[in-house]
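Novice: just the structure for this:
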Amino acid sequence: MSIIAPQHRVVLIRLTKSYPISDESSPEFRGQLYAATSKWWKIAASRTVQGPGAPEFAFAVHRGVVKAVYKIESWRRSPDSTRFGFSGTSSSELDGIYGGLDVSQYFPNGASNPVRFVNCSSAAATAVTPDELVGAPQLSEVDRVELITELARKLDQEPLAHIMLGGRELFHTNLLAWFCREMPQQASDVFDALVPIPDSADTKPQGYIRRVDRERGHLDLSIWWDDHRTPMVIENKVFSLPDPDQLDGYSARILNDTELDRPTQIILSLQDPQWPEDTFDTTDRVPGGASWVRVSYGRLSELILHALEGVSVSYEVEIIRHYAEMIKVLQELADAVTVRSEDEPVLLTDSLAGAHIEQRLLWSLAKLRARSVSQIIQSDLDACSFDCTVDSGFSNGTPVITAFHYLQPNRAKGTSVGWQLQGREFRLCAVLPGLAGASDADAQSRLDWGKSNCQHFDFSVVDPALNSAALQEYPKGDAASGAFNKFNPDFIYRSKKLDSLTVAQLLHAARLAARSRSTE
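Specialist: Next up, the predicted model:
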């Protein structure tokens, strides 16, 4: 049974070590409790923007009990800009309702994330707020291009990078497993430092890695120590991010493996998924599941280079040193292509035209860029309460960004309409699974549907944002006459070929398209 009423959007903040040690009846306790609760927390920037995904109240929770309730008035960044804190005042009204109540049901057994959002709608995880996008970029576009080009040049000079671009996750899995076997002492130091030591750990590790398995139960790496430490499972996500269903599946595989007894679960990724406190809990999704902790490849690089300090030079040491330097550059590249200003071009290739960057690397960076853009658009539409699903992909060497609104509740089979940007081609499109098929009759039925629903293909809705009113629509003719391009088995569209497009323009177009759907 839910304790927190659905009209109250809340963030629960569980305090352990930071809980004030002074007596709760003392004058200084309330100030100390507010200071501990209000800062600093790793949450997505999109959670700090007013809208259905942002909390209105913060509950200070200790040992499962609500100790104070604060009305959130504003959010601010920490001095290092990596976390957020809120400014607020005590809420006597909600404190009278919830103060002293046990809310431990919102923190399932095994949940390690101290931050829980309640009655806040899902929000796309972004690293910057809309106001920050409008502000001055951290780097000029010219400087950013120079930075990306120089980092790509460094990467091109590293032989391991060329092997990595051919193997992706498998390359990292194999090399890290080799590191564990050849240098167990240094590898133990690295992997043990990936996550903070739990409060209950009162024994300093004494041993080293004794065993490492690759692809055990389709899990990238499984590591065991020869001392008291619990096993560790590592999943590599280099140019992609795991979705919740993937994480649930990984957790289920771990639960079915009797040798992996409550392991530490790590996701290595270049792109920050913006999980609260870098943690994704599967505890309330998979019975007996546990939390996944995201660690950047940049952090892995720091730990490896530190572990190698003072170690005698050898072939093995130099290979791992080269690997650490390579993933450091790779992390810097991933950070450089993340959107920081709405004045930036959507397409990475617009900025990097003429730059000499290895094609596979350019494609991988373009994927990261497209995902960053799609997250920003999704967050913006979420904040406006528009029912629209934004996603990104990569097809035929070109990044794809899509935004669809479903016309039926059953999203698995229902008709969806929206837009798609692939390269410079902007499409107004529909996906018609109920009319799917490869025959001429199936194709004609989809064209007939488009003709009868031509309002979904009206470019005049988005032309003001895209500055595309004077551009030719394809195919020639119009939707009312049944003129459409198509991809079998269920996709029809009309399109325009655009010049360069900024993030601000695409955001504006997305809002206009979503608003037009909401008024239909």
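Novice: alpha carbons only for contacts and neighbour counts from here, please
Specialist: Fine.
Novice: pull the longest strand from the chain.
Specialist: The longest strand of the chain (DSSP state E) is strand 65-77.
Novice: report all helices and strands that it contacts.
Specialist: strand 57-62, strand 84-90, helix 92-98 (3 or more C-alpha pairs under 8 Å, 6 or more residues apart in numbering; DSSP states H and E).
Novice: so where does the nearest residue to E182 once chain neighbours are set aside fall, helix or strand?
Specialist: The shortest distance from E182 to any non-neighbouring residue, by C-alpha to C-alpha, 6 or more residues apart in numbering, is to E316 (7.3 Å). Counting by DSSP states H and E, the element that carries E316 is helix 315-337.
Novice: re earlier: centre of the chain versus the longest strand of the chain, how much separation?
Specialist: Relative to its chain's centre, strand 65-77 lies at 25 Å (C-alpha atoms, centre = their mean, to the nearest Å).
Novice: quick check: angle from it to strand 57-62?
Specialist: 130 degrees (axes from the mean of the first three to the mean of the last three C-alpha atoms, to 10 degrees).
Novice: one more to put side by side:
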Amino acid sequence: MGGGLRPDDRVLMLKIGSAVEQAAGDPDQLYELARSWWKASPAQVQTTRLVVGVADNAIVSAWAPTAWTVSVEPGTAGRVAFRGDAAPEAAHLVGASVAHLYPKGAANPVRYTTVAALTGVTPSTVPSVVHPTGEASATAPTCVLLRLRRTWHDDMTPEELYDATRGYWAMSLSKAETITRAFAVARGIVREVYEPVSWVPSPEPGEEHRIGFEGVVASDRDRWIGRDVSSVFPQGSQNPVRYVTLVDLDGPDPTGRPAATGTESPPAGRGTEPDFVERVEPLLDALEGDLLWSMSRAAQELFHSNTLSWLLSEHPDAAASLAAVFDPAGAGALEVWREYRHIDLVARRGQGAGRFVVENKLYSIPYPEQLTRYAEVDLPWSAGHGSCGATDTSYFLLTLMDPTFDLPSPWRRLSYEQVLTALDAIDVEELGRDADLVTRYRALVRRLVQLKGAVDPRENPDEPFSVRAALAGLGHKGFVGPLQRMRFTGLAQMTTEEYGTPVPLHVDITRAMGLITYERRLSATRSIGWQLQEGQLRLFVLVRDAELAGPGPDRAAARARVAEAEYADFVDFDPAEQVLGDLLLPKHFPTGHWQRFAPDFVYRYRKVDELVTTRQLAEALAELTAYVDAWRLR
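Specialist: As a prediction, the model looks like this:
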């Protein structure tokens, strides 16, 4: 590497304390000991212009890497090593403290930074690096756009803007360490630009997937302030984080002139968002290490219902905020029943006041018919009241997932987000020896709420939807079922939004795979609809004739004959194909051949490519819904 370094050039810092001791002052030996094998991304290290060795939070060596190697040997497979020369800048760097670049408690020996963050120099004092080709580096630094929503207001002070921007965001620490600029974006406009110096985890238990930065206002901020970057965020995306490069913001200039300045809008559709794995893996790691989570797994809803009823019964004053969720105007002690006639929680204040019923579902939503039956259950203060429920009694369906249909009266939805808000309002100092237990339970609920949001495909509608592909990078097999149900529930919500009116979509899980179904009943014995299960998109017929329903090859063949005779022209995937194109793979259906499940399910299917996005799937399923609704027997 000839010449000097640019402020934006990336630096790889390696903790090599043990190598320093073994080398005993021999620079060549230190180089050989320090250059391999490191757990780092092969793609990311290729853009590194300087490697520094760190011991006791001080730089002890610096190299200019010329080549990188990826190990294929057992034990080190996938790790990287570099070859290089002593960096010309070493004499100025050795001995410098880098303690400010390591967050408290940071254990990862590999860390990225920039020349500017490492040395504190400015662009005017650092010459551009010239590479062996003789051309200036075209490597664009990695940046992140951070959208401020509820926290933004026009009168924010610089200090308030910095505090609102610096944390905490659902993003990967390893990716964050490659970032040279963080843009504060509000209403689509860049409000400030910062140079992150270090990244730190969120201090809030239950938000292990979120990080924030410590930094300074960027020296080139004037280049960006006022720039409209709204086009960089895909339409409909809910994720406030977007990774970009300066080329993404400006677009390449073939003449080599400096990037445009002012308020020009950048090209649309640039950059990427935090992917599925980086959003959810830290939360899954935290849940796996949580004793309360392990205790809750045997009976999920029962565990939470019992915990909430215990709080209401044993700590009525401290948990007043929780009681107010169910009975806002109430006061006084609650009488609470658990698992009363299969209802999760039943309570009242004294005689005839503050009466409510809670049915608790964590990952699944009961059918409307089930809720109607639950409303008919006799209560300590009412019997024989029918499906309308007891008088002067509130009925709550407490769920983590969003219902995909309108709840039947008298039920109303209560979310775990609302419960979390109530738990946050509890002053744990009033709980005595139970304070730590409730604090840990609150963190558990927060993790579940955060996980639901991180898995929701509406956060990143333009990433591939496939749960199978997304889960391939995770090692938490025990979460496959809940994650699938969460993912498919989000797709059901987005399909309903695309369709424009509420659609009674049913989300379930079978054979460890998520499932979403839309059924239109034609008669007492016939229904038609569509179904998506992982890679299969199905059009189905339900044949419920008493003599045809049930297991066995003869009945299955009879149902197939009915489907072929009455519904062969129903199986038309064209509405979905108009949206998905080649992502809906072709399939030939032999005359009379239908797939089937007992007792009444007959269907034909086409496979969906794993690259299909949530947005594309939601649009295709909405089109199929319209097709099913409009189809008539001839």
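Novice: TM-score of the superposition?
Specialist: In this superposition the chains share a TM-score of 0.60, using TM-score structural alignment, normalised by the length of the first structure; 360 aligned residues with a C-alpha RMSD of 3.5 Å.
Novice: thinking again about what came up before, for the longest strand of the first structure, list every residue counted as buried.
Specialist: If you call a residue buried by 16 or more other C-alpha atoms under 10 Å, then strand 65-77 of the first structure has these buried ones: 65-72, 75.
Novice: got it, and stretch 496-508 of the second structure?
Specialist: Buried-residue list, stretch 496-508 of the second structure, by 16+ other C-alpha under 10 Å: 496, 498-499, 503-508.
Novice: stretch 223-235 of the first structure too?
Specialist: Buried, per 16+ other C-alpha under 10 Å, within stretch 223-235 of the first structure: 223-225, 229, 231-235.
Novice: distance to G418 of the first structure added to those residues, as a markdown table?
Specialist: Shown next, in a markdown table, are those (distance: C-alpha to C-alpha, whole Å):
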| residue | distance to G418 of the first structure |
| --- | --- |
| I223 | 45 |
| W224 | 49 |
| W225 | 51 |
| R229 | 51 |
| P231 | 46 |
| M232 | 43 |
| V233 | 39 |
| I234 | 37 |
| E235 | 34 |
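Novice: among these, which two are most distant?
Specialist: Farthest-apart pair in these is R229 and E235; separation 18.9 Å (C-alpha to C-alpha).
Novice: check the burial of the residue nearest to E182 of the first structure by counting its neighbours.
Specialist: For E316 of the first structure, the neighbour count with other C-alpha atoms under 10 Å is 12.
Novice: next one: the one 5 residues further on
Specialist: Other residues within reach of R321 of the first structure by the criterion other C-alpha under 10 Å amount to 16.
Novice: what's the counterpart of it in the second structure?
Specialist: Structural alignment (TM-score structural alignment) places R321 of the first structure against T439 in the second structure.
Novice: pull the contacting residues for its match.
Specialist: V428 (C-alpha atoms under 8 Å, 6 or more residues apart in numbering).
Novice: for Y250 of the first structure, see how far away the spatially most central residue of the first structure is.
Specialist: Ranked by distance to the mean C-alpha position of the first structure (C-alpha atoms, centre = their mean), the top residue is P273 at 2.5 Å. In this view, P273 of the first structure and Y250 of the first structure are 17 Å apart by C-alpha to C-alpha, to the nearest Å.
Novice: next one: M164 of the first structure
Specialist: Distance of M164 of the first structure to Y250 of the first structure, given as C-alpha to C-alpha: 23 Å.
Novice: cool, A509 of the first structure as well?
Specialist: For A509 of the first structure relative to Y250 of the first structure (C-alpha to C-alpha), the value is 38 Å.
Novice: where do the strands sit along the stretch 251-400 of the first structure?
Specialist: 264-269, 279-281, 291-296, 389-395, 398-406 (DSSP state E, counting those that start in this stretch).
Novice: surely D327 of the second structure meets G354?
Specialist: Yes - using C-alpha atoms under 8 Å, D327 of the second structure is in contact with G354, at 5.8 Å.
Novice: list the contacts of the counterpart of G453 of the second structure in the first structure.
Specialist: The alignment partner of G453 of the second structure in the first structure, by TM-score structural alignment, is D335. The contact partners of D335 of the first structure, by C-alpha under 8 Å, 6+ apart, come to Q271.
Novice: three-state assignment of M164 of the first structure?
Specialist: helix (DSSP: H, G, I helix; E, B strand; the rest coil).
Novice: just A81 of the second structure next, same as before
Specialist: Classified using three-state DSSP, A81 of the second structure is strand.
Novice: doesn't Y603 of the second structure belong to a helix?
Specialist: No - counting by three-state DSSP, Y603 of the second structure falls outside a helix, being strand.
Novice: neighbours of it, how many?
Specialist: By the measure other C-alpha under 10 Å, the count of residues near Y603 of the second structure is 22.
Novice: and it, how far is that from R538 of the second structure?
Specialist: Separation of Y603 of the second structure from R538 of the second structure (C-alpha to C-alpha): 6 Å.
Novice: again, but for E566 of the second structure
Specialist: Where R538 of the second structure is concerned, E566 of the second structure sits at a distance of 17 Å (C-alpha to C-alpha).
Novice: what does E235 of the first structure correspond to in the second structure?
Specialist: That one, E235 of the first structure, aligns with E359 by TM-score structural alignment.
Novice: which element is that match on?
Specialist: Using DSSP H and E, E359 of the second structure maps to strand 353-361.
Novice: tell me what that strand is packed against?
Specialist: Against strand 353-361 of the second structure (3+ C-alpha pairs under 8 Å, 6+ apart) you get helix 300-314, strand 343-349, strand 393-399.
Novice: how about the helices of the stretch 101-250 of the second structure, start to end?
Specialist: Assigned by DSSP state H, counting those that start in this stretch, the helices in the stretch 101-250 of the second structure fall at 115-119, 158-166, 173-176, 246-250.
Novice: thought V61 of the first structure was touching L33?
Specialist: No - V61 of the first structure is not in contact with L33 according to C-alpha under 8 Å; the separation is 10.0 Å.
Novice: more neighbours: which of the two?
Specialist: V61 (26 against 20).
Novice: what sits against the more buried one?
Specialist: Here V61 of the first structure is in contact with 12-15, 67-68 (C-alpha under 8 Å, 6+ apart).
Novice: equivalent analysis for V346 of the second structure, please.
Specialist: Counted by C-alpha under 8 Å, 6+ apart, V346 of the second structure has contacts 336-340, 355-358.
Novice: I'm done for today, thanks for sticking with me.
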